[in-house]
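1. dropping the sequence and predicted coords here.
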Amino acid sequence: MADIAILTEKDLRQAVTLDVRVLAVVEEAFRLLASGKVIMPPILSMEIKDAHGEVDVKTAYLPGFDNFAIKVSPGFFDNPKIGLPSLNGLMILFSAKTGLVTALLLDNGYLTDIRTAAAGAVAAKYLAPKKVETAAVLGAGMQARLQIIAAHLVRPFNKVLVWGRDKAKAEACAKDIAKALKVKAEAVTDAAQAVGEAQLVVTTTSAKKPILRAEWLHKGLHITAMGSDQAGKNEIDPRAVALADLYSCDRVAQAAALGELRAARALGLMNGNTPPELGQIVAGLHPGRALESAITICDLTGTGAQDTAIASHAYASAQKAGIGTMIKS
């Protein structure tokens, strides 16, 4: 048995922040996905309806990486009612050469939050219009905040509109975004208004019925949808997916089973059409946004490749900084 590093959420927050380095790490994971050399099995997903919960298990081997990660990510959405966070979880790093455990990352979902936001920024980098004056987010949770903060790193904007089912939560979200980015941010009660005024929209909800309608699409719009990662979820009107000038996703097989592509195909749309993956666009194997006036959608279900990338980055950063606890063999 080799020595094992133990990294708590506190350790990981000290070692990793949402910055350009993290964006580069996640962008490289997408690039590698397009190489055909990544080993990434389907997501193991379990819904626990009795507790309004779900659990996902993701993993991937990335060529050239010393380690690979297995992530367990529970989401129990009634937890806030009893003062607990909705999301938690952990990642385990294994040596890609021996299979021995390298590190246990007790992140409580922090690294998932960071890599998910970074993935949204990568989508914006390659698919959003070059000039974004107004961004909008549908949703008012932690991921809504992080997605906007990450997107601002690649497409600086001066105004943010926040829509949420709960007006008070939307207002709190807008206040946090304004403070973090020093931009104007306000809550709106009309999702159509938010989409209509924005050039970049991110959806971050667990909605099971569309919250963004096809008739709201307009020229020069990019949408990143990251909430649909279970077969029962659907944030984007399937007609919008079909009407977009370019629809892409992080992994076609996952999007077809869990994402917005699933909902579109269930209505007989997008069948026989294999959309490009974001990694192919990052790698230059498929063109991204063709025109500034185009309408683009990126469907992010979350990949094990991102988890291995962020876990490896976090471990290396912690090691360099001397953070964490070692369990000696």
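-> It's in.

2. CA only for contacts and neighbour counts going forward, please
-> Noted.

3. helices or strands next to the strand or helix carrying Gln254 in the packing?
-> Using DSSP states H and E, Gln254 sits in helix 252-258. If contacts are counted by 3 or more CA pairs under 8 Å, 6 or more residues apart in numbering; DSSP states H and E, helix 252-258 sits against helix 260-266.

4. give me the distance from stretch 317-325 to the chain's centre.
-> 26 Å (CA atoms, centre = their mean, to the nearest Å).

5. and if you look at stretch 35-44?
-> 17 Å.

6. what does it rub up against?
-> The contact list for stretch 35-44 (CA atoms under 8 Å, 6 or more residues apart in numbering) reads 32, 56-63, 254, 304-305.

7. just give me the closest of those to Asp166.
-> Asp56 (26.7 Å; CA to CA).

8. and Asp307, what does it touch?
-> Counting by CA under 8 Å, 6+ apart, Asp307 touches 58-60, 69-71, 111-112, 115.

9. among those residues, who's most crowded?
-> Ala69 (30 neighbours; other CA atoms under 10 Å).

10. and here is the other one:
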Amino acid sequence: MPLWLSEEDVGSLITPDEAVPVIEESFLRMAAGQVELMPRRRFAVDGGAFAVMAAADRGLGTAGLKSYLAVEGRVQFVVCLFDLADGTLTAMIAADRLGQARTGAASGVAAKHLARPGAASLGLFGAGWQAESQLAAIRAAAPSIGRVVVSSRRAERAAAFAERHGAEVAETPADAGACDIVVTATSSKDPVLRGDWLQEGALVCAIGANDPRRRELDSQVIVRATLVCCDSLEGAKLESGDLIEPVAAGQLDWLEVCELHQIVAGELPGRQGHTDIVVFKSNGIAPWDVAIGHEVVRRARERGVGTEVPV
């Protein structure tokens, strides 16, 4: 029978730092041609939007989809997994925490493969739900990180985040932008990170804007970057305003943008020098949901967590 896992179940089964190797292995299967994916598709409904994304991972023997409905400021996520061998539905998973963990883990993978060796500081734009998993995963993947600086439009939120996570509140946004690794995890429609704040050798992980009408990075970030990569070129061309607008302005060419799995697998070089500025544009892709969902189901069955649902 398929297994139902609640948000509480997922939270008890995996943490963002534990998700890093799971997502790294997903990238390797993508590079090996074992994964097919369908980029996120959205359509409007009264008061909001409905989204669906899907993938099949032959290496795991699992296919799945994530869907969510955002209406009147409320959103609920679910992942459904299927066995590729017999077509059966194997699991249904409440997927807010799942998505938080896999998004953070992807930035952890980027930090492992693209950050400057010995990177010592992390700047966070945003102090919410996603910023927490970004911090946990990047700390696990880049243990040389010591200083964490958080910037938020809401000073009280930044202060609370800093107290919980051993960080410091940025005096100005430029303080967070001057770190070795810079993460933008915001809901802003307009750029929050300026390229002239970046120090040489910085890695930028832009994870908040997955809509062509939204940007977290100003064009100077892209102009200064030696390397720009994304999670999926097909998806980036649909929803990465941070890349779409610079391409339209002639500041970037899609031929210059690679996919992170190519670097993780060693098919393409990553950082070439200590002073290179590198950008990872993360929109979130369904292979990560399938991979992390498969892992939490494996753990749940080992530990007797979840509820079997007759179908």
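-> Great, that's in hand. Owing to the predicted nature of the structure, the values given are computational and were not obtained by experimental measurement.

11. any idea what the TM-score comes out to?
-> TM-score of the superposed chains, computed with TM-score structural alignment, normalised by the length of the second structure, equals 0.93; 309 aligned residues with a CA RMSD of 1.8 Å.

12. in the helix holding Gln254 of the first structure, what counts as buried?
-> Within helix 252-258 of the first structure, the residues that count as buried by 16 or more other CA atoms under 10 Å are 252, 254-258.

13. where exactly do the helices run in the stretch 201-329 of the first structure?
-> Counting by DSSP state H, counting those that start in this stretch, the stretch 201-329 of the first structure has helices at residues 238-243, 252-258, 260-266, 278-282, 304-321.

14. need those in TSV (columns: distance to Asp78 of the first structure).
-> As requested, these are arranged in TSV below (distance: least, CA to CA, whole Å):
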stretch	distance to Asp78 of the first structure
helix 238-243	28
helix 252-258	22
helix 260-266	24
helix 278-282	33
helix 304-321	25
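
15. out of those, flag the one nearest Leu104 of the first structure.
-> Using CA to CA, those put helix 304-321 closest to Leu104 of the first structure, at 9.3 Å.

16. what range does the closest one cover in the second structure?
-> Under TM-score structural alignment, helix 304-321 of the first structure corresponds to residues 286-303 of the second structure.

17. again with stretch 131-149 of the first structure
-> Aligned by TM-score structural alignment, stretch 131-149 of the first structure falls on residues 118-136 of the second structure.

18. now swap in stretch 213-223 of the first structure and tell me
-> Using TM-score structural alignment, stretch 213-223 of the first structure pairs with 194-204 in the second structure.

19. kindly check the end-to-end length of the matching stretch for me.
-> One end of stretch 194-204 of the second structure sits 11 Å from the other (CA to CA, to the nearest Å).

20. can you check stretch 13-23 of the first structure too?
-> Using CA to CA, the gap from the first to the last residue of stretch 13-23 of the first structure comes to 16 Å.

21. do the same with stretch 213-228 of the first structure
-> Taking CA to CA, the first and last residues of stretch 213-228 of the first structure lie 15 Å apart.

22. buried residues, that stretch. List them.
-> Applying 16+ other CA under 10 Å to stretch 213-228 of the first structure flags 213-214, 217-218, 220-228 as buried.

23. tell me the spacing between Glu54 of the first structure and Leu217 of the first structure.
-> 31 Å.

24. could you pull out the strands in the stretch 101-250 of the first structure for me?
-> 101-106, 134-138, 159-163, 184-188, 200-203, 222-225, 246-249 (DSSP state E, counting those that start in this stretch).

25. out of these, flag the one nearest Pro276 of the first structure.
-> That would be strand 246-249 among these, by CA to CA, at 5.2 Å.

26. the closest one maps to which residues in the second structure?
-> Under TM-score structural alignment, the match for strand 246-249 of the first structure is residues 227-230.

27. gap between that stretch and the chain center?
-> 14 Å.

28. and the contacts of it?
-> Contact partners of stretch 227-230 of the second structure, identified using CA under 8 Å, 6+ apart, comprise 222, 236, 256-260, 270-271, 276-283.

29. mind giving me the ChimeraX command for buried ones among those?
-> Restricted to buried positions by 16+ other CA under 10 Å, the ChimeraX selection for the contacts of stretch 227-230 of the second structure reads:
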select :222,236,257,258,259,260,270,271,276,277,278,279,280,281,282,283
